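>>> Dropping a prediction and its sequence here:
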Amino acid sequence: MTVNRVNNIWKIFQKKYKNMSLPVKAGFWFTICNFMQRGITMITTPIFTRVLSEEQYGLVSTFTSWQNVLILITTLSLYKAMMNLYIKYDNKEQVLSAVSGLSLILTLAWFIVALVFTNQISEWMQMSKTLVVCLFVSFIAQAGINCWQVYKRYTYEYRSLISVTILLTAVSSLLGVLCVLLVSSSAESRLVPQSIVTVIIGLVIYISIFKHNHTVYNKEIWSFALIFCVSLLPHYLSEFVLQSSDKLMINYMCGSRDVAIYSVSYSVGSLINLITGALNSSFAPYQYQQIKAKNYERLSTVANQVLLFVAVMLGCLMLFSKEVVLIFGGKKYIESATVIVPICIGIFFNYLFQLFARLQEYYERKLTVVIPSILCAVLNLILNYIFINIFGYQAAAYTTFFCYLFFCFIHYLFYKRVCKELLDGMQIYDIKFILVLSIVVILGGFAIMVVNSILWLKYSLICIVIVMAVVKRNIIKKYINKILQENK
């Protein structure tokens, strides 16, 4: 009986899967891929947090933060111009090859500069020379990987993308664990294998790109990519300030131990990125395509469903924040659970602002994208400097949440301006729904903070939610089917 039931479920799934559109299939597999990626990370992170000292784990987090900001400068984030280029050029492989070629030249030039000034950079970043070399050599490989990933996502070629992504994550994590356990419990043992694997895969991808299309130089593509990305560079840097600069400031103001504690809480909060990352992999190209086709009503409906899904996932994560911290870091990191709620709320508004910003990017309104980013980045730096000095590393979570909220509001105002000037005042998104959902996320988040401190109430609510989900399972099933149908 059980076997027959499993077979029936499998047949139903196969039938529904065959009827899915290509974007929905791609989104499904991108979600599976991100779950597998995060699953690998979840398995290995508790090993690193327990084997490495808090100072060494803090150094790993600091390395990652420097990596996030310097890759913006060394590559100019040229891959982010590719979606706009795909609207202008039919030859997608030519765009991929040309942008990859320019990215390769830029990162090689920066790598040579880093080799010349290794001592100075090492002292400035408070990292070893080995890590500095790893940092800049990984930029060369990562630039090509990023361009290739955008191409695969835009064309919904999810099979090869998933294979490479899982291979990169699994091998680098496995080698990192082995080196930390068998060689030395240091940041170098964690990061050097990761850089080596990235370089090898990046080299293979570069060869594949240039083998299929030899267009390393194209004046028009290079000019558009440079103008587009250089003009948006302040925006990308400001995004980094909002996402990662707090770790660097905590490192300089409080020390690497507090960086490690804050990083664990941020990693737990960022678990939702496995959802949002997968959604964006298919939803960002879908959004561009629906705007181009002027299917605004359909886009609005899908956007509401995506936002609601993200909010529910964040709510679950906030509710189980202490349990997830114990799994990730153990008891020595339990204090980090206190800041997961504001981090999660900030992540919601970080996702929300992208809906507004992407419309501006589509119409190449670079100034309206850059201005909010700069304002909020400066505000974040000022607030972090003031409140980290007063309240410690915990303040960074609240200042970042506030800045994302402010950031989102300014982008909404510019979004309205674009709608007024270019769409005859037509609103693409359901603003009333978004406003109500945003208020629920904020109030619900802080209510969960109270509930988390009262265990009997917390687990009673969890039981109620589970029972309601079982009772209303048919309604939930219909809602999920509706999402799949509207994404076709």
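Yep, it's here. Residues are numbered from 1 along each chain as shown.

>>> C-alpha from now on. contacts and neighbour counts both.
OK.

>>> and residue 409, how many residues sit next to it?
17 (other C-alpha atoms under 10 Å).

>>> quick one, what contacts it?
residue 353 (C-alpha atoms under 8 Å, 6 or more residues apart in numbering).

>>> Tell me the spacing between it and residue 96.
For residue 409, the distance to residue 96 equals 34 Å [C-alpha to C-alpha, to the nearest Å].

>>> Go through the protein and flag its longest helix.
helix 22-51 (DSSP state H).

>>> list the helices and strands the helix or strand following that one packs on?
Heading C-terminal from helix 22-51, the first helix or strand you meet, by DSSP states H and E, is helix 54-75. Secondary-structure packing of helix 54-75 (3 or more C-alpha pairs under 8 Å, 6 or more residues apart in numbering; DSSP states H and E): helix 92-116, helix 129-154, helix 187-212, helix 219-243, helix 245-253, helix 256-269.

>>> ok, residues contacting helix 54-75?
For helix 54-75, using C-alpha under 8 Å, 6+ apart, the contacting residues are 48-49, 77, 103, 106-107, 110, 127, 131, 135, 139, 143, 186-187, 190-191, 233, 236-237, 240, 244-245, 247-248, 251, 256-261, 263.

>>> same thing with stretch 22-34?
17, 156-158, 162, 165-166, 274-275, 277-279, 281-283, 286, 484, 487-488.

>>> Is there a quick ChimeraX command that grabs whichever of the residues you listed are buried?
Selecting only the buried entries of the contacts of stretch 22-34 in ChimeraX, with 16 or more other C-alpha atoms under 10 Å as the criterion:
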select :156,158,162,165,166,274,275,277,278,279,281,282,283,286,484,487
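
>>> Just the contacts of stretch 22-34: which are in helices?
Those of these lying in helices (DSSP H): 17, 158, 162, 165-166, 274-275, 277-279, 281-283, 286, 484.

>>> and the gap between residue 231 and residue 245?
To residue 245, residue 231 is 21 Å away according to C-alpha to C-alpha.

>>> ok, back up a step: which one of the ones in helices among the contacts of stretch 22-34 sits closest to residue 348?
Residue 348 lies nearest to residue 275 out of those, by C-alpha to C-alpha, at 11.6 Å.

>>> Just name the most buried of the helices and strands packed on helix 54-75.
Counting by mean count of other C-alpha atoms under 10 Å, helix 256-269 has the highest mean neighbour count of the helices and strands packed on helix 54-75, with a mean of 24.

>>> and it, how far from the chain's centre?
Remark: helix 256-269 is offset 17 Å from the chain centroid, using C-alpha atoms, centre = their mean, to the nearest Å.

>>> and it, what other elements does it pack with?
Counting contacts by 3+ C-alpha pairs under 8 Å, 6+ apart, helix 256-269 packs against helix 54-75, helix 245-253, helix 321-328, helix 340-362.

>>> take a look at this one as well, against the first:
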Amino acid sequence: MSGLKSLFKQTFIYGLATVLPRMLSFLLVPLYTTKGVLSSVAEYGKVSIIFSWFVIFNVLLAYGMETAFFRFFNKEDDQDKVVGTSGIALVFSSFAFFALALLFQNQIAEFTNINVEFIRLVIWILLLDALVIIPFAWLRANSRSMTYAIVKIMNVAVNLGLNVFFLIYLKKWAVNNDFIAGFYRTNFEINYIFISNLVASALTLILMSRFYLKMQYRFDKQLFKQMFWYAFPVLIAGLAFSINETFDRILLDYLLPDNIAETKVGMYSACYKIAIFMTLFATAYRLGIEPYFFSHAKTENPQKNYALILEFFVAFGSIMLLTVVVFADVLKPYIVRSEAYWEAMWIVPLILIANLCLGIYHNLSVWYKVTDRTKYGAYISVFGAFITLGLNFLLIPIMEYRGSAIATLVAYASMMVASYYYGQKYYPIPYNLKKMALYLVLSSAFSIVSFYVYRENYVVGISLLMIFLLLVVRIEKNQIKHLLKTK
């Protein structure tokens, strides 16, 4: 029992440390979309495009080595050798990237259509972030969850605080103080955003530097080959997932006319953030429940409980979907401050449904995790990436960001269906498909009707929400009674 208690405690701490960085991007949206902070919607579009490249290069620079570290740290008798090999490999690859990126920074700027001064800042941030991958993995491997969480939270706090300081207070103080005015630069907002990130990343590396002072610098070539080939499918899956998650912004910038591309990306990215409620719910649920999947994999008939877990997720997720859609226009002034972005509110229901499908996919993925068929996770992610790329190329020239929203929904729904199909083939779980389909289809239909037909008609919207809630309560009343009685 004490072991289980410790497991849930660490899961909560790691979950908090994982969710908070996601919350940072959400908390910054009201700041970036406030009138007068950034000069235009297009400026926010530029920031969104750069962060999309960030996601992709973070995956490339990690190249699955964090996952390989965990696997071999627990497998090998000589753990110091694993630490040394993976640490040296990441340091070498990170500085090799850093040198090459600085050497070809002008070509990278031309290829990505990003200002070269932003590219320099991004290169430094990517280097600093890559250098803490193995130190953070080492903390987790040694159950140093509190240290892990404190450093992660500090990174978020410093980044957020500096953004607020640079974009709001520095500008205000510079007006009345000649000394401060000497440090303030006009039309420097995007630089300030990435300088904030750079300082937070540098401070994180300083706090984690003890790892490099204590690490035994032993590199085993044979071990590295094993770790690399173990990590390679993780790299492919990570790249595919990053394409599904962020590449639509890059394609919008590439495929739309230059005079509107960044503005459309800014609108799309800002309104996309309203769907983060679903993302955070799905992430927190997955982090809390994933240890249960593995700890009960060898118990008698775990499939029954796996099925029940997913049913609860679909029920709660469907309620959250409909609630956010009904009140989306109430929420938008608090999240996306400027009306200049609101044109893209059209995407909100589709992105919410897409993220609910993604959450279902992650819950369904238990089958390939407990049966060691993780290669199917890579296959399904690549399948989703091809759908994302294909539909974006097809639809963006016709429908702009609406095409990207549709592509996201189709990709995640397809991944969900594919995972269910192969899961039932290799590890059958008795899901109540009719019940889950009812919740998903009905909440999606009510969301579409409420938003696209009766938008801001709260009599209709709240009525649909109440009907759905009563339906869920009626169907789940026995389960609810059981949960209330369970101590």
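Done, it's in. Please read these numbers as outputs of a predicted model, since none were measured by experiment.

>>> Give me the TM-score for these two chains.
Their TM-score after superposition, calculated using TM-score structural alignment, normalised by the length of structure 2, is reported as 0.81; 457 aligned residues with a C-alpha RMSD of 3.6 Å.

>>> The helices and strands packed on helix 54-75 of structure 1: which one's closest to residue 84 of structure 1?
In terms of C-alpha to C-alpha, the element of the helices and strands packed on helix 54-75 of structure 1 nearest to residue 84 of structure 1 is helix 219-243, at 9.1 Å.

>>> which residues make contact with that closest one from outside it?
By C-alpha under 8 Å, 6+ apart, helix 219-243 of structure 1 touches 68-69, 72-73, 76-78, 80-82, 85, 95, 98-99, 102, 366, 369-374, 376-377, 380-381, 400, 403-404.

>>> same question, stretch 392-405 of structure 1
By C-alpha under 8 Å, 6+ apart, the residues outside stretch 392-405 of structure 1 that reach it are 242-243, 246, 250, 254, 258-259, 262, 339-340, 342-343, 345-347, 349-350, 376-377, 379-380, 383-384, 387-388.

>>> Only whichever of these are buried, select them in ChimeraX.
Here is the ChimeraX command that picks out the buried ones among those, judged by 16+ other C-alpha under 10 Å:
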select :242,243,246,250,254,258,259,262,339,340,342,343,345,346,347,349,350,376,377,379,380,383,384,387,388
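
>>> Please pull up the equivalent of residue 408 of structure 1 in structure 2.
With TM-score structural alignment as the criterion, residue 408 of structure 1 lines up with residue 416 in structure 2.

>>> separation between that match and residue 131 of structure 2?
Here residue 416 of structure 2 is placed at a distance of 34 Å from residue 131 of structure 2 (C-alpha to C-alpha).

>>> if I look at the residue of structure 2 most remote from its centre, how far off is residue 171 of structure 2?
The C-alpha centroid of structure 2 is most remote from residue 178, which lies 41.7 Å away (C-alpha atoms, centre = their mean). Applying C-alpha to C-alpha, the value for residue 178 of structure 2 to residue 171 of structure 2 is 12 Å.

>>> which residue packs closest to residue 169 of structure 1, ignoring adjacent ones?
Closest residue in space to residue 169 of structure 1, ignoring its immediate chain neighbours: residue 37 at 6.3 Å, by C-alpha to C-alpha, 6 or more residues apart in numbering.

>>> just checking, the one you found touches residue 167?
No: using C-alpha atoms under 8 Å, residue 37 of structure 1 is not in contact with residue 167, being 9.4 Å away.

>>> Of these two, which one has the most company?
Each of residue 37 of structure 1 and residue 167 has its neighbours counted (other C-alpha under 10 Å); residue 37 has more, 19 against 15.

>>> residues contacting that one?
Residues in contact with residue 37 of structure 1 (C-alpha under 8 Å, 6+ apart) are 165-166, 169-170.

>>> per the alignment, residue 152 of structure 2 corresponds to what in structure 1?
By TM-score structural alignment, residue 152 of structure 2 lines up with residue 165 in structure 1.

>>> Contact partners for that match?
By C-alpha under 8 Å, 6+ apart, the contact list for residue 165 of structure 1 reads 33, 37.

>>> can we see that at 10 Å?
Going by C-alpha atoms under 10 Å, 6 or more residues apart in numbering, residue 165 of structure 1 touches 33-34, 36-37, 145, 149, 201.

>>> Map these onto structure 2 and name those still in contact.
Mapping the contacts of residue 165 of structure 1 onto structure 2 (both residues aligned by TM-score structural alignment, their matches' C-alpha atoms under 10 Å) leaves 33-34, 36-37, 149, 201 still in contact.

>>> Turn the residues you listed into JSON lines, columns for distance to residue 293 of structure 1.
Shown next, in JSON lines, are those (distance: C-alpha to C-alpha, whole Å):
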{"residue": "33", "distance to residue 293 of structure 1": "29"}
{"residue": "34", "distance to residue 293 of structure 1": "29"}
{"residue": "36", "distance to residue 293 of structure 1": "34"}
{"residue": "37", "distance to residue 293 of structure 1": "33"}
{"residue": "149", "distance to residue 293 of structure 1": "24"}
{"residue": "201", "distance to residue 293 of structure 1": "36"}
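
>>> Residue 327 of structure 1 versus residue 46 of structure 1, what's the distance?
Counting by C-alpha to C-alpha, the gap from residue 46 of structure 1 to residue 327 of structure 1 is 7 Å.

>>> More neighbours: which of those two?
Per other C-alpha under 10 Å, whichever of residue 46 of structure 1 and residue 327 has more neighbours is residue 46, with 18 against 15.

>>> Residue 213 of structure 1 is nearest to which of the helices and strands packed on helix 256-269 of structure 1?
helix 54-75 (20.8 Å).

>>> So which bit of structure 2 is that closest one matched to?
Using TM-score structural alignment, helix 54-75 of structure 1 lines up with residues 41-62 of structure 2.

>>> Distance from the matching stretch to the middle of the chain?
12 Å.

>>> likewise stretch 124-144 of structure 2?
Distance, centroid of stretch 124-144 of structure 2 to centroid of chain: 18 Å (C-alpha atoms, centre = their mean).

>>> Return the member of the contacts of residue 37 of structure 1 nearest to residue 179 of structure 1.
For the contacts of residue 37 of structure 1, the nearest to residue 179 of structure 1 is residue 170 (14.2 Å; C-alpha to C-alpha).

>>> Burial check on the residue nearest to that closest one when sequence neighbours are not counted, number of neighbours?
Among residues not flanking residue 170 of structure 1 along the chain, residue 40 sits closest, at 6.5 Å (C-alpha to C-alpha, 6+ apart). Using other C-alpha under 10 Å, residue 40 of structure 1 has 17 neighbouring residues.
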